[in-house]
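*Asks:* when you get a sec, could you give me coordinates for this:
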Amino acid sequence: MEREQIEAAVLEMVHKAKAAARVIAAMPAALKNQILIDIGEDLKARQHFIRAENDLDRVAAEQKGLSTAMLNRLEITEQGITDMVQGLREVAALEDPVGEISEMRRRPSGITVGRMRVPLGVILMIYESRPNVTIDSAALCLKAGNAVILRGGSEALHSNLALAGIIQEVLTKHGVDPAVVQVLGFTDREGIDFLLQQEEYIDLVIPRGGEGLIRAVTEKSRIPVLKHYKGVCHAFIDEDADLDMAMRIVVNGKVQRPGVCNALEGLLVHKKTADSFLPEATQALKKEGVRLLGCSRSCQLSNLIEPAAESDWGTEFLDLILVVKVVADMDEAMAYIDRYGSRHTETIVTRSYERSQRFLREVDASAVMVNASTRFNDGGQFGLGAEIGISTTKLHAYGPMGLKELTTRKFIVFGAGEVRG
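*Replies:* Predicted coordinates:
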């Protein structure tokens, strides 16, 4: 497409999204829930069509030489459709946050001031590979009363257009503007770059993918971006830790799903615990295929640990690799986390209430845990029902983003003719 055509198409999309956002913001919860249920029913009924469109993407991806891992993420299986349907039902069952009123207070002037939860407006989602993100994102944005523009990876274009088309058909059947959910239907990079300049029409950008994608979006956007660049998560094993508990937490954090953002990437061990903990812990990790890279002291305590290079500290491996460091005390552990962490997830294993509380207060991360695996930093595990991503920035959300994090609050005022003197 020519640049002028791309810009015209983008402007048409954002104008439609802005208008649709006013419609969805005022939609009753019952109607939103029914739309989500009906989308699920249509996904089941049209799964052969969906998978045929997905096959077009997969064949093209194979011809381009995409990796096996990418091809697996791209594939929509029968179970994948079942999971999408279940996800839609779970979102429909969540309490609608829109319109919630709180903090009502009578002021000396006579007015009553409170806060009402309202949608953000228009959200731009930019993501890679997994077509199921199209359904997850659309469902959460719709339930939270937002219009959404979806820009998935070029490798999943047929799949994403098929899924969005089904959503739009259901919206139309219910008499709702289908522009509530739109997919960018072309892959030209100029399109996304131009979208990121539309601050008048788009209220928030949420990128989901690797660090390269998120940094590129952040650098180009004139719109606020909710992001996390990477997940460099640590476990600190304190001097009085229950070592059996620590072993379970460390092995689970590293091994259960090493390729995700809440997997453990660094192990910090108090010097008083290291002699008794590290030899057994490294054996348990080695049995699971984990490569261990450590400081000079940790290498002395276990011959299963290789010397770490300077570049290994603070690395998000997303693989069965773990850095290990023996620290003098909790102050050194927290200083290390402050330097090398990514504000994602940090955990302490300790019997000390005092030190656990200090760790909770002083460590800066979207989730700080005591005696639990970092793998729990997840919207579903936290009871949010579902999430659209994990934010490691503090404005306006910190941690997993569920329905409430896709809304904001405005002040509301009730009066009886009061005027300000």
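
*Asks:* from here on, contacts and neighbour counts on C-alpha atoms
*Replies:* OK.

*Asks:* what ranges do the helices span in the protein?
*Replies:* 3-25, 29-45, 47-64, 68-74, 78-93, 132-143, 157-173, 189-195, 211-220, 243-255, 271-287, 296-301, 330-340, 353-362 (DSSP state H).

*Asks:* one more to line up against the first:
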Amino acid sequence: MEPLTKVTELAYALDTFYFLLSGALVMWMAAGFAMLEAGLVRAKNTTEILTKNIALFAIACTMYMLMGYNIMYPGDGFAGGLIPGFDLSFMFGGDHSAEKVLASNGETYYSGMADFFFQVVFVATAMSIVSGAVAERMKLWAFLLFAVVMTGFIYPVQGYWKWGGGFLEELGFNDFAGSGVVHLCGASAALAGVLLLGARKGKYGKDGSINAIPGANMPLATLGTFILWLGWFGFNGGSELKVSDIGEANAVAAVFVNTNMAAAGGLVMALITARILFGKADLTMTLNGALAGLVAITAEPLTPVPLLATLIGAVGGLIVVFAIITLDKLRIDDPVGAISVHGIVGMWGLLAVPITNAEASIGAQLIGLGTILGWVFVTSFITWLIIKLIMGIRVSEEEEWEGVDIGECGLEAYPEFVGAKGSAT
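*Replies:* From the prediction side, this is the model:
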């Protein structure tokens, strides 16, 4: 066996470094979700939402190491790619030797450890989507228990079906960076939880009225959106997997540009749509428009030209405004709009792939969409229901009125602004 050449060693090192850097950008999206959600909830619920976001990241990392990664990338599966295998070798170090790289005939071009790091921050992203949708009325420990099941089992199984070489991959289902595998997955789990949880007190009147419950900190929400926008370059750009030759470098550049343009298109369209519908430049809709554009392009950020990427994002920005309005009319209470942004627009992103990718078929996209939605919603609903029966998932009315910060964490995020116990809104 010939030793690695200098060129091969350099390419391996460069692709590994790029993968790790991309993973670090995606990890920073956890901060984006935390800031976005902290800004869009009321002051009395801020500490708890921050606790959820940082705790879920640690749980996701642990469970994905123990179970998730071993399910998602087992090497072999059963029943035609429907049932994943289970390989524990990574947890005990695995084989990352130069000999293994050479034996792969060029198929291994970055460190296996880098692959795990990049994948684990994706599963944390999916779980972060759930956090905002169930905010302000869910028990902290019920949420964290669900995170164990979600990141250790529910997410990895459907991830295997596409990215681990399972039946959706064989079918020709296209999802470049996770409009379905990550975003629709997270939104489906969130929807199941919200349906069992119910709406926040005072959100919907008996007369059918819908009462707005403003967030406490719009600067934080805006900062969170900018952080997510930045992190998305690692999310989509890193999913190209390589950067060490001219073709791959050009592809990464195209993915970056298209990701950015889709976000811009989504934001502008949501801003205009909100102005037409409400007569005001609604900031929350604007922020969700940018995120919707990012979700929409995530399924295929490589094949569109920049103009089409902008339009795909713009459609996402249009959809998200009407989706948020529609869910409210259906009395499905989602404080941050996560189900609309990541779920409804995630579907659009998957269905938009054949517009620019000639290898994709609408049939395969529909099957992939339905499979992810069905699997995650049903398994999540069962998990939430079991947790509800065992320990309950909703705080008491008194705790909800006082704020879950006091009831769950015993600590207020903004104590200097509270005149009397429980008076923060």
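
*Asks:* and the TM-score between them?
*Replies:* Superposed pair, TM-score by TM-score structural alignment, normalised by the length of the first structure: 0.24. Supporting alignment: 155 aligned residues with a C-alpha RMSD of 6.1 Å.

*Asks:* circling back to that earlier point, which one of the helices of the first structure lies nearest to residue 237 of the first structure?
*Replies:* helix 243-255 (6.7 Å; C-alpha to C-alpha).

*Asks:* what packs against the closest one?
*Replies:* With contacts taken as 3 or more C-alpha pairs under 8 Å, 6 or more residues apart in numbering; DSSP states H and E, helix 243-255 of the first structure sits against strand 264-270, helix 271-287.

*Asks:* which parts of the longest one are buried?
*Replies:* Neighbour counts using 16 or more other C-alpha atoms under 10 Å place 271-275, 277-279, 281-286 of helix 271-287 of the first structure among the buried residues.

*Asks:* and the angle for it with strand 264-270?
*Replies:* Relative orientation of helix 271-287 of the first structure with respect to strand 264-270: 150 degrees, computed using axes from the mean of the first three to the mean of the last three C-alpha atoms, to 10 degrees.

*Asks:* what packs against helix 271-287 of the first structure?
*Replies:* helix 243-255, helix 296-301, strand 321-327.

*Asks:* cutoff 6 Å now
*Replies:* For helix 271-287 of the first structure, there is no helix or strand it packs on, judged by 3 or more C-alpha pairs under 6 Å, 6 or more residues apart in numbering; DSSP states H and E.

*Asks:* ok, which of the helices of the first structure comes nearest residue 409 of the first structure?
*Replies:* Relative to residue 409 of the first structure, the nearest member of these by C-alpha to C-alpha is helix 3-25, separated by 13.2 Å.

*Asks:* tell me the angle the closest one makes with helix 132-143.
*Replies:* Using the same axes, to 10 degrees: helix 3-25 of the first structure against helix 132-143 is 50 degrees.

*Asks:* between the helices and strands packed on helix 243-255 of the first structure, which one is nearest to residue 171 of the first structure?
*Replies:* Ranking these by proximity to residue 171 of the first structure (C-alpha to C-alpha) places strand 264-270 first, at 41.5 Å.

*Asks:* what is the closest one packed up against?
*Replies:* strand 233-237, strand 321-327.

*Asks:* export the ones you listed as CSV, with columns for mean neighbour count.
*Replies:* Converted to CSV, those look like this (neighbours: other C-alpha atoms under 10 Å):
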stretch, mean neighbour count
strand 233-237, 31
strand 321-327, 25
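
*Asks:* any chance of those in JSON lines, with distance to residue 81 of the first structure too?
*Replies:* JSON lines is the format used below for those (distance: least, C-alpha to C-alpha, whole Å):
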{"stretch": "strand 233-237", "distance to residue 81 of the first structure": "32"}
{"stretch": "strand 321-327", "distance to residue 81 of the first structure": "33"}
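
*Asks:* and residue 236 of the second structure, how far is that from residue 168 of the second structure?
*Replies:* 20 Å (C-alpha to C-alpha, to the nearest Å).

*Asks:* residue 23 of the second structure too?
*Replies:* 24 Å.

*Asks:* just residue 390 of the second structure next, same as before
*Replies:* According to C-alpha to C-alpha, residue 390 of the second structure stands 35 Å off from residue 168 of the second structure.
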